[in-house]
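K.L.:
Provide a 3D model corresponding to the input given below.
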Amino acid sequence: MLEGHTDLVWSVAFSPDGSRLASGSDDNTVRIWNTATGQEEATLEGHTGWVLSVAFSPDGSRLASGSDDNTVWIWNTATSQEEAMLEGHTGWVLSVAFSPDGSRLASGSDDNTVWIWNTATSQEEAMLEGHTGWVLSVAFSPDGSRLASGSDDNTVWIWNTATSQEEAMLEGHTGWVLSVAFSPDGSQLASGSDDNTVRIWNTVTGQEESSSCGI
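P.N.:
The predicted structure follows:
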């Protein structure tokens, strides 16, 4: 049991090598834990609001955190220092995800947009508009060519990251889409919703392949 936060913990993420765990909390901090010892390695302070989402870069050298202070912070995991504060969203940052090569970061917000950032320059590359509700989840495809986003408008969108254009809007859920994940080869996308279903979509055709309901 990892103790240290003084309020609700919203989000957790393992580093790629599994040696560290990051956690984001209502106490406005991100904490990094050593998974071998269970000890806290660092407390990352800077956000002025709840930390709702955390994600490690593919090489583990950076950590991104999204907050209800409307910002995304990128931290150096070796020094525990802030590398960049990304500003642009006008609402809570509910989800963050690095591209497979670490060159880009996606963030989803309750301002109904997805932003793609260049992690080298800390500049916005694109703002993706189309959702009519909060963007609760984002995920890059394994080759980085596509980005999926799930929303409380009950839809999943697939975006082309080169053109920043929508490739498909996937409809079928009757509740908020809380999570999205690509298959290892990128041919399928899974989405989880508060309609109690998981749906699997063909990313080429945009068609639903299967759905399952556990409750």
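
K.L.:
switch to C-alpha atoms for all contacts and neighbour counts from now on
P.N.:
Noted.

K.L.:
how far away is the residue at the greatest distance from the centre of the chain from Asp152?
P.N.:
In the chain, the residue that sits farthest from the middle, by C-alpha atoms, centre = their mean, is Thr37; the gap is 26.9 Å. Using C-alpha to C-alpha, to the nearest Å, we find Thr37 at a distance of 38 Å from Asp152.

K.L.:
I figured Asp101 hits Pro58, correct?
P.N.:
Yes. Counting by C-alpha atoms under 8 Å, Asp101 does reach Pro58; the two are 6.7 Å apart.

K.L.:
isn't Leu178 right up against Asp194?
P.N.:
Yes. If you go by C-alpha under 8 Å, Leu178 and Asp194 touch, sitting 7.1 Å apart.

K.L.:
show me which of those two is the more surrounded one.
P.N.:
Leu178 (20 against 15; other C-alpha atoms under 10 Å).

K.L.:
and Asp101 and Pro58? which has more neighbours close in?
P.N.:
Neighbour tally, Asp101 and Pro58, criterion other C-alpha under 10 Å: the higher count belongs to Pro58, 18 against 12.

K.L.:
can you tell me the SS state at the more buried one?
P.N.:
When classified by DSSP: H, G, I helix; E, B strand; the rest coil, Pro58 comes out as coil.

K.L.:
show me the contacts for it.
P.N.:
16, 98-102 (C-alpha atoms under 8 Å, 6 or more residues apart in numbering).

K.L.:
ok, now how distant is it from His5?
P.N.:
Distance from Pro58 to His5, by C-alpha to C-alpha: 26 Å.

K.L.:
try Gly60
P.N.:
The value you get for Gly60 to His5, if C-alpha to C-alpha is used, is 22 Å.

K.L.:
what's the separation between the residue farthest from the centre of the chain and Leu2?
P.N.:
For Thr37 relative to Leu2 (C-alpha to C-alpha), the value is 10 Å.

K.L.:
do the same with Val114
P.N.:
In terms of C-alpha to C-alpha, Val114 sits 32 Å off from Leu2.

K.L.:
and the two? which has more neighbours close in?
P.N.:
Shown here are Val114 and Leu2; by other C-alpha under 10 Å, Val114 has more neighbours (29 against 11).

K.L.:
ok, Val9 - contacts?
P.N.:
Applying C-alpha under 8 Å, 6+ apart, the residues contacting Val9 are 23-26.

K.L.:
got a winner among those residues for most neighbours?
P.N.:
Gly24 (28 neighbours).

K.L.:
list the contacts of the one helix or strand it maps to.
P.N.:
Assigned by DSSP states H and E, Gly24 belongs to strand 20-25. With C-alpha under 8 Å, 6+ apart as the test, strand 20-25 has contacts from 5, 7-15, 30-35, 50-55, 65.

K.L.:
which among these end up buried?
P.N.:
Buried by 16 or more other C-alpha atoms under 10 Å: 5, 9, 11-15, 30-35, 50-55, 65, out of the contacts of strand 20-25.

K.L.:
strands - which of those residues land there?
P.N.:
The strands in this structure, assigned by DSSP state E, contain 9, 11-14, 30-34, 51-55, 65 from the buried ones among the contacts of strand 20-25.

K.L.:
how about this one, so we can line them up?
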Amino acid sequence: MGAPHRAEKEWARELMLLTGYFRCWDCERTWSIADGLAENPDGARPQQPTTEVGTYADGSTAPGEPPAGRSGETATRLRQEGDALLAGQGTPWGRITVFSDSAPDSSGGVESLAVVSRPGRPTLVAGACAGSGAKGVVCLWDMADGRLVHAPLPGHPDRIRSMTTLLLPDGRILLASGGDTGTIALWNPVTGQSVREPAGNWLGGVTGMCAATVPDGRTLLVTATPRGAVRLWDPLTGESVGRLNPYGSPIQSIAAVPISADHTLIAASDTAGRLHVWDPAVDDPWEEGAAVQLSARALADADHRVASVAAVPAYGRTVLATGDNGGVVMLWDPATGAPIGDGLPFSTGTAGLPVITGATLHGGRAVLVAGSRQGRRLRVWEPETGALQHIALDVAVTCLATAGPELIVGHDRGVLKLPLPGR
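P.N.:
Below is the predicted model:
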């Protein structure tokens, strides 16, 4: 029949426009499915005229379409190349520090991170690594240069799934770790010694943990399991002193959200995508206390099924961040349960089990970093201005943390740190 005439090609393209659209992670422009099927990429046309909104590290602009969200957002794209972080056309942005190898007999992957900040002393980064025979080891690195400060700490009979730091009323800092068969251990991060040997927990694997401060001055360890058990523990005695989650929903993510200097709320997402907020200061788990649930209407309107939670700085205070498996991140006021701002929209290449962290940079600017577990792309978002930056890594991300203006990335081969992009 021969090649179709130009008019027939245009007619066919118009029909294909009815098949839908997709958003390109790399250029942040919206294209039709027909564009994706074009024989010659030069023949593809974005849905909006090209505008100069993308910015590179050297201040030059790159063609692109304003990403979804508030007007004025910019998208800076960075990529890892060896130990360097590069912007457009190879412009240097910053250096990546690779932390020292973990346990000699480990797989190299890091499942969980915790930052140990000690006033007047070097900041330490703790990572949970998988040792031989599926046993877990704890590694402690110096934040400044990424070197191991102790030999890897063995002792977990199971794979470590979660970690957190505990600041006790007497000023001591402990490191807690939880295993996938329910073991809980406490460590002294300064000496590397075990404070309490890993003890079994019949409640199931510890898939999440955090520290809660209650008004009577205590610091409690909070643990969560996929079976729905959320428990409060006295970290020094190992005694269970309370429970949360009266409905018993299976928990997949948990975070501590401070509402004052001496009062912390606990937020958790369950496997059905529901979000729960509890007050550990009340004895009866059915009593709400100071806890305010998120707006059910706002969650439904956004079709937001929460898969991960994190406490992050924004708008001059600590707010709750929630992420879903589509890559959407929303911010919430823990005092009212209402959403804050427009949120971070879906973007191609960011879907999957979300990992979220946040930091306050120099000058008081708050940023949120979001990615997906086993993904290789991160988004660095400044909620108050809408500025958006993308980072493409050579490793599969497993967990995130921040220490000051630096981002710590746990991945399938170890740990690295990089400077959080600024303006």
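
K.L.:
TM-score for these two?
P.N.:
Here the TM-score for the pair of chains, by TM-score structural alignment, normalised by the length of the first structure, is 0.83; 214 aligned residues with a C-alpha RMSD of 2.8 Å.

K.L.:
hang on, the earlier thing: got a markdown table for the contacts of Val9 of the first structure, with distance to Val135 of the first structure too?
P.N.:
Below are these laid out as a markdown table (distance: C-alpha to C-alpha, whole Å):
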| residue | distance to Val135 of the first structure |
| --- | --- |
| Ser23 | 20 |
| Gly24 | 18 |
| Ser25 | 19 |
| Asp26 | 19 |
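
K.L.:
which among these gets closest to Trp73 of the first structure?
P.N.:
Nearest to Trp73 of the first structure, judged by C-alpha to C-alpha, of the contacts of Val9 of the first structure is Gly24 at 11.9 Å.

K.L.:
that closest one matches what in the second structure?
P.N.:
For Gly24 of the first structure, the aligned position in the second structure is Gly178, judged by TM-score structural alignment.

K.L.:
what about that match, distance to Ala392 of the second structure?
P.N.:
Distance from Gly178 of the second structure to Ala392 of the second structure, by C-alpha to C-alpha: 30 Å.

K.L.:
in the first structure, mark out all the helices, start to finish.
P.N.:
Taking DSSP state H as the criterion, the first structure contains no helices.

K.L.:
does Met209 of the second structure touch Thr223 like I think?
P.N.:
Yes. Counting by C-alpha under 8 Å, Met209 of the second structure touches Thr223, with 4.4 Å between them.

K.L.:
need the residue closest to the centroid of the first structure.
P.N.:
Closest-to-mean residue, the first structure, C-alpha atoms, centre = their mean: Val96 / 2.7 Å.

K.L.:
nearest residue to that residue other than its sequence neighbours?
P.N.:
Closest residue in space to Val96 of the first structure, ignoring its immediate chain neighbours: Ser107 at 4.4 Å, by C-alpha to C-alpha, 6 or more residues apart in numbering.

K.L.:
distance-wise, check the one you found relative to Leu44 of the first structure.
P.N.:
Distance, Ser107 of the first structure to Leu44 of the first structure, using C-alpha to C-alpha: 19 Å.

K.L.:
more neighbours: these two, which one.
P.N.:
Legend: neighbour count by other C-alpha under 10 Å for Ser107 of the first structure and Leu44, higher for Ser107 (29 against 19).

K.L.:
what do we get in the second structure for the more buried one?
P.N.:
By TM-score structural alignment, Ser107 of the first structure lines up with Ala268.

K.L.:
which residues sit in contact with its match?
P.N.:
251-255, 275-277, 308-309.

K.L.:
who's in contact with Cys210 of the second structure?
P.N.:
So Cys210 of the second structure contacts 163-165, 221-223, 254-256 (C-alpha under 8 Å, 6+ apart).

K.L.:
which two from these end up farthest apart in space?
P.N.:
Going by C-alpha to C-alpha, the pair spanning these furthest: Thr165 and Ile254, at 14.2 Å.

K.L.:
buried residues, stretch 119-138 of the first structure. List them.
P.N.:
Buried, per 16+ other C-alpha under 10 Å, within stretch 119-138 of the first structure: 119, 122, 124-126, 128, 131, 133-138.

K.L.:
burial of Trp157 of the first structure, as a residue count?
P.N.:
19.

K.L.:
quick one: residues contacting it.
P.N.:
Contacts of Trp157 of the first structure by C-alpha under 8 Å, 6+ apart are 131, 148-150, 166-170.

K.L.:
how about 7 Å then?
P.N.:
Shown in contact with Trp157 of the first structure (C-alpha atoms under 7 Å, 6 or more residues apart in numbering): 148-150, 166, 168-170.

K.L.:
please tell me how far it sits from Asn196 of the first structure.
P.N.:
In terms of C-alpha to C-alpha, Trp157 of the first structure sits 19 Å off from Asn196 of the first structure.

K.L.:
quick one on the thing from earlier: of all pairs in the ones in strands among the buried ones among the contacts of strand 20-25 of the first structure, which one is the farthest apart?
P.N.:
So, these by C-alpha to C-alpha: farthest apart are Asn34 and Leu52, at 20.8 Å.

K.L.:
how close does the equivalent of Met85 of the first structure over in the second structure get to Arg373 of the second structure?
P.N.:
Correspondence of Met85 of the first structure to the second structure, assessed by TM-score structural alignment: Arg243. For Arg243 of the second structure, the distance to Arg373 of the second structure (C-alpha to C-alpha) stands at 29 Å.

K.L.:
report the aligned residue range of the first structure for the longest helix anywhere in the second structure.
P.N.:
Looking across the second structure with DSSP H, the single longest helix is helix 6-16. Using TM-score structural alignment, none of the residues of the first structure align to helix 6-16 of the second structure.

K.L.:
whichever helix or strand comes after that helix: which residues count as buried?
P.N.:
Using DSSP H and E, the next helix or strand after helix 6-16 of the second structure towards the C-terminus is strand 21-23. Residues of strand 21-23 of the second structure classed as buried by neighbour count (16+ other C-alpha under 10 Å): 21, 23.

K.L.:
try stretch 312-331 of the second structure
P.N.:
So, applying 16+ other C-alpha under 10 Å, buried residues of stretch 312-331 of the second structure: 312-314, 318-331.

K.L.:
quick one: end-to-end distance for stretch 394-410 of the second structure.
P.N.:
Termini of stretch 394-410 of the second structure sit 12 Å apart (C-alpha to C-alpha).

K.L.:
chain center to it, what's the gap?
P.N.:
9 Å (C-alpha atoms, centre = their mean, to the nearest Å).

K.L.:
and Leu174 of the second structure, how far from Ala128 of the second structure?
P.N.:
Distance, Leu174 of the second structure to Ala128 of the second structure, by C-alpha to C-alpha: 15 Å.

K.L.:
if we can go back for a sec, distance of the match of Ser107 of the first structure from Leu344 of the second structure?
P.N.:
For Ala268 of the second structure, the distance to Leu344 of the second structure equals 20 Å [C-alpha to C-alpha].
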